[in-house]
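Quick one: sequence and predicted model below, then my questions.
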Amino acid sequence: MAQGGLRGRIAGYYAAEYAASSAFNGFVTLFYAARGMDAGQVSLLMAAGPLVALFALPVTGALADRARRRALALCAVYGLCALSSLCFLPARGFWPLLCATALFSCFSTCVSPLGEALALSRLHAAGLGFGRLRMAGTVSYALGSLLLGAFLDRGIERFVPSVCALYALGGACSLLLASRAAQTPGGAKKRPPFLSLLRRRELRTLLLFALCLQAAQGVFYALYGLFMTQSLHGTRADVGLGALVGTLSEIPFLLFADRLLRRLGAPRLLLLSAAGMALRLLLTGLSRSPAAAIAAQALCVDGVIVCAFAMAQYVSLSVPQEQAASGQMLLYVFTYAAARALGSLLALGLTRLPSLGAALCACAVLPAALLLFARPLLRLPPLPTRR
């Protein structure tokens, strides 16, 4: 496949993936609140998906590594996401919502790591950069959040059909990768156990650092929508506008991401991400108007995207090619499943503070404290040697 064609296919896939992600991740807390859940119950529901992912991700990664065509497996997962999202329609009350969330999360949490493994393996094989193609997902997430926020202002009952339709679209777009995807190497080859990927000390250290960063982001996801609509009396469109500002602010980083990774290395990028995340949480929590909270999201330029990009590349270079899917699944076990579950439980505890703004400010302590570990982190190699 010509390089231009490969770029277009991967960019198109990322646009579809992040459109679906913007629908669920950006507005599910508002859906829970509309179904009568308070801030504590919302935090528990937000923890359910990551906890399910602790078991779903390793199993899916192992199966995907054995699949003859990983992109077709990805398409099937999207279809299961679309179908399982319909379980939210009749769910009312905490326990039905918990069951619907757990079922949906069995599949939805596997989408990003499967897509990342496939995209990165093909880009590395072709010698192409990742940052600018990943930017298609950023733009799609931004526009999706803005448009869906305005759409849901007319009625939150539109949430579930929107999620279902966008995940179905993601499945269709994953066929862009499936149509010419190469066979996975070594289909019958015996692979080392999933956790054997953790034998590299530097990889373990970076995964633990990223886990703590993403736990802070988990608190943000659990509380931001509620803070905007309940504490600041903003609208769902304001929540979408905040997501638009945050995701568009990632573009400057993504334009130069591959160059920055080569020049600075993953450890330095993670430290920059910690500083940016701490400042964004603090300024968001101190906001006294929706406009101020929206403006604070511009600090996403040096936030979670930096951590996610650096770690995805680091893991992809650390693991053998035949374990590409398992490598990304391992990353998501740490930085999504364990981290977001921890973040949601932290959010539950922080809701006991006098206000949601105070909870966000208190959460800023976590990424700020990680900066104390700068010296041992900077001793690690900037990038691993390709396995």
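Arrived safely, thanks for sending.

alpha carbons only for contacts and neighbour counts from here, please
Fine.

Please name the residues that touch L86.
Counting by C-alpha atoms under 8 Å, 6 or more residues apart in numbering, L86 touches V160, P161, C164.

the strands in the stretch 51-200 of the chain, which residues?
When secondary structure is read from DSSP state E, counting those that start in this stretch, the stretch 51-200 of the chain shows no strands.

mind giving me a markdown table with the contacts of L86 and columns for distance to Q323 and neighbour count?
Listed next are the contacts of L86 as a markdown table, based on distance: C-alpha to C-alpha, whole Å; neighbours: other C-alpha atoms under 10 Å:
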| residue | distance to Q323 | neighbour count |
| --- | --- | --- |
| V160 | 34 | 19 |
| P161 | 35 | 14 |
| C164 | 30 | 23 |
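
Looking at those, which is nearest G115?
Using C-alpha to C-alpha, C164 comes nearest to G115 of these, at 18.6 Å.

Which residue comes closest to the closest one once chain neighbours are left out?
Nearest residue to C164, sequence neighbours excluded (C-alpha to C-alpha, 6 or more residues apart in numbering): A82, at 4.4 Å.

One more: L169?
A16 (6.7 Å).

Quick check: that neighbour touching V139?
No. Contact criterion C-alpha atoms under 8 Å: A16 and V139 do not qualify, at 10.6 Å.

More neighbours: these two, which one.
Counted by other C-alpha atoms under 10 Å, A16 and V139 do not tie: A16 has more neighbours, with 25 against 21.

helices or strands next to the strand or helix carrying that one in the packing?
Per DSSP states H and E: A16 is located in helix 3-34. Secondary-structure packing of helix 3-34 (3 or more C-alpha pairs under 8 Å, 6 or more residues apart in numbering; DSSP states H and E): helix 39-66, helix 94-126, helix 131-152, helix 159-178, helix 201-226, helix 236-248.

try this one side by side with the last:
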Amino acid sequence: MVTNKKLYYYFITFYAVFFMGGAIYGTFLPVYLDYLGYSKGAIGILMSLGPFVAIIAQPFWGITSDRAKSKNFVLQILFLCSIFTMALYPLSSNFYYLILVITLFTFFQTSTGPISDTITLEYLSETNQKFGPIRMAGTLGYALMSVIAGFFAQRYIGSIFVLNIIVMFLAFMIVFKLPVVKGHQFGREHIPIWRLFSNKNLVILMTLNFLVQVTLGFYYTYFPLYFKQLGGSSSLLGWSYFISAVSEVPFLLYADRILKKIGTRYALLGATLVAAIRWLLIFFVTKPYVFLPLQLLHGLIFIVLYYSMATYINEEVPKELKASGQTINNLIGMGISRIMGSLLGGFLSDIYGIKTMFLYNSILAFATVLVFGYVFLRWK
């Protein structure tokens, strides 16, 4: 019999491997598209395809997971299909071909994260174990792969696809070792996903998360390009993402304690304020190496938003809708918001420049802090 302690280590290993994929794909796909010669507007279109597809894919796979006999099986199907479509990327640089491949890949890959979180958080809530160390393993895996991928991308940008396939296959294999978490609507009455929006507090928090994630969506797509414009290398870019990933560790060590003390709403508000300051500082920076210490601020933004919302949904949403809740949050917070940040940000960057757009993102984040600060003061 596999002990709880051994299963906990399997989860740690899974997250370390799984998050390596994000360090490769999210960081270096814009660099790959730039290498192919596409304009910022065209890159914005291609990078925003994923979030568009997620509008359909994430609710579909969330509902499928909640109604499946096993959420683990759905997750493995998604990994296998993601591996196959990733292998199609380097076969052509044609714009319309890339539209097709990105659409297919995102349809499967975009829900692996929230379904992984659902499986993990449901198991941990039954065993009274902490999510922080597991998620921290994902952070460290992301950090390590940022440097490794940067090393290979500097020499041959096409190597990112091989690395990603290897990582996804390892994650697929580790799922076999995870405890099986069933879909709570399997064989029962189906509950509509829209019931999630009857929770007023959840809707307010999702709206705040959406607005700050718009600015993060712009950052994820255009920071690598801006970094390269200022003379930074792919290797140095990898190190910058290594620093941003490692910066998440302090929060993860004390995440449960912090959330218990200040609550989800003020954690989200604090992350938004840090984002506003960070985008403003990026606007003023002109040397790529100066970005390295600024990347430390990342540890007070994305991971706070991600962890706070994931744990809030696991605690507040009925068990029959937990997978749907995580995928809907991922869709709104990291799907639709990324469309705004990537697509609209791309066209505006062609007009005003990436540098100026970071200033506008800072203004948006500061305005969000003021509006939701007022809302939370009146929160009953």
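That came in fine, so what should we check first? The structure presented is a predicted model; accordingly, all values stated were derived computationally and were not measured.

Could I get the TM-score for this pair?
Here the superposed chains carry a TM-score of 0.96, computed using TM-score structural alignment, normalised by the length of the second structure; 378 aligned residues with a C-alpha RMSD of 1.5 Å.

Any chance of TSV for the helices and strands packed on helix 3-34 of the first structure, columns distance to P185 of the first structure?
Formatted as TSV, these follow (distance: least, C-alpha to C-alpha, whole Å):
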stretch	distance to P185 of the first structure
helix 39-66	9
helix 94-126	11
helix 131-152	25
helix 159-178	16
helix 201-226	24
helix 236-248	35
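
which one of these lies closest to F24 of the first structure?
The nearest among those, by C-alpha to C-alpha, is helix 159-178 at 6.1 Å.

Between helix 3-34 and that closest one, find me the angle.
Helix 159-178 of the first structure and helix 3-34 are oriented at 160 degrees to each other (axes from the mean of the first three to the mean of the last three C-alpha atoms, to 10 degrees).

And for helix 159-178 of the first structure, what's in contact with it?
9-10, 12-13, 16-17, 19-20, 23-24, 27, 31, 69-72, 74-79, 81-83, 85-86, 88-89, 152.

who touches L54 of the first structure in this structure?
V333, A337, A338.

Tell me the residue in the second structure aligned with the last one.
Pairing criterion TM-score structural alignment: the partner of A338 of the first structure within the second structure is identified as I336.

which ones are touching the closest residue to that match other than its chain neighbours?
Setting aside the residues directly before and after it, I336 of the second structure is nearest to P51 in space (C-alpha to C-alpha, 6+ apart), at 5.7 Å. Neighbouring residues of P51 of the second structure by C-alpha under 8 Å, 6+ apart: L331, M334, G335, I336, S337, R338, I339.

Let's have the residues you listed in a markdown table, adding neighbour count.
Output for the contacts of P51 of the second structure, formatted as a markdown table (neighbours: other C-alpha atoms under 10 Å):
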| residue | neighbour count |
| --- | --- |
| L331 | 26 |
| M334 | 22 |
| G335 | 28 |
| I336 | 23 |
| S337 | 26 |
| R338 | 30 |
| I339 | 22 |
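
now, which of those residues sits nearest L305 of the second structure?
M334 (10.5 Å).

circling back to that earlier point, just the buried residues from the contacts of helix 159-178 of the first structure, in PyMOL please.
In PyMOL, this line selects whichever of those come out buried by 16 or more other C-alpha atoms under 10 Å:
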select buried, resi 9+10+12+13+16+17+19+20+23+24+27+31+69+70+71+72+74+75+76+77+78+79+81+82+85+86+88+152
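
for L202 of the second structure, what are its contacts?
Here L202 of the second structure is in contact with I313 (C-alpha under 8 Å, 6+ apart).

which position in the first structure aligns with it?
So L202 of the second structure corresponds to L203, using TM-score structural alignment.

Is it correct that G26 of the first structure is in contact with G144?
No. With contact defined as C-alpha under 8 Å, G26 of the first structure does not count as touching G144 (9.5 Å).

What number of residues are in the vicinity of I262 of the second structure?
10.

Need the counterpart of it in the first structure.
Aligned partner of I262 of the second structure by TM-score structural alignment: L264.

ok, so what distance separates that match from F373 of the first structure?
17 Å (C-alpha to C-alpha, to the nearest Å).

ok, now Y18 of the first structure?
Distance from Y18 of the first structure to F373 of the first structure, by C-alpha to C-alpha: 32 Å.

which of these two has more neighbours?
Between Y18 of the first structure and F373, Y18 has the larger neighbour count (other C-alpha under 10 Å), namely 27 against 11.

ok, that one - contacts?
Contacts of Y18 of the first structure by C-alpha under 8 Å, 6+ apart are G137, T138, S140, Y141.

Okay, and P367 of the first structure sits in which element?
Judged by DSSP H and E, P367 of the first structure forms part of helix 365-370.

distance from the helix or strand just after that helix to the second structure after superposition?
Once the chain leaves helix 365-370 of the first structure, the next helix or strand it forms, by DSSP H and E, is helix 374-378. Helix 374-378 of the first structure differs from its equivalent in the second structure by a mean of 2.2 Å after superposition (mean C-alpha distance after the TM-score superposition for the first structure).

Give me the residues contacting helix 374-378 of the first structure.
T205, L206, P267, R268, L271.

do the same with stretch 270-277 of the second structure
Against stretch 270-277 of the second structure from outside (C-alpha under 8 Å, 6+ apart): 212, 297-298, 300-302, 304-305, 361-366, 368-369.

Test my guess that L207 of the first structure contacts Y332.
No. Assessed by C-alpha under 8 Å, L207 of the first structure is found out of contact with Y332, at 9.6 Å.

before we move on, the earlier item: look up how far P133 of the second structure lies from the residue nearest to I336 of the second structure.
29 Å.

could I get the contacts of L54 of the first structure as JSON lines with distance to Y314 of the first structure?
Converted to JSON lines, the contacts of L54 of the first structure look like this (distance: C-alpha to C-alpha, whole Å):
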{"residue": "V333", "distance to Y314 of the first structure": "15"}
{"residue": "A337", "distance to Y314 of the first structure": "19"}
{"residue": "A338", "distance to Y314 of the first structure": "19"}
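
mapped onto the second structure, which of those hold?
Contacts from the contacts of L54 of the first structure that recur in the second structure, judged by both residues aligned by TM-score structural alignment, their matches' C-alpha atoms under 8 Å, are V333, A337, A338.

Need the counterpart of L282 of the first structure in the second structure.
Checking TM-score structural alignment: L282 of the first structure goes with L280.

and the helix or strand that match falls within, how far from the chain's centre?
Assigned by DSSP H and E, L280 of the second structure belongs to helix 249-284. Computed by C-alpha atoms, centre = their mean, to the nearest Å, the chain-centroid distance of helix 249-284 of the second structure equals 16 Å.
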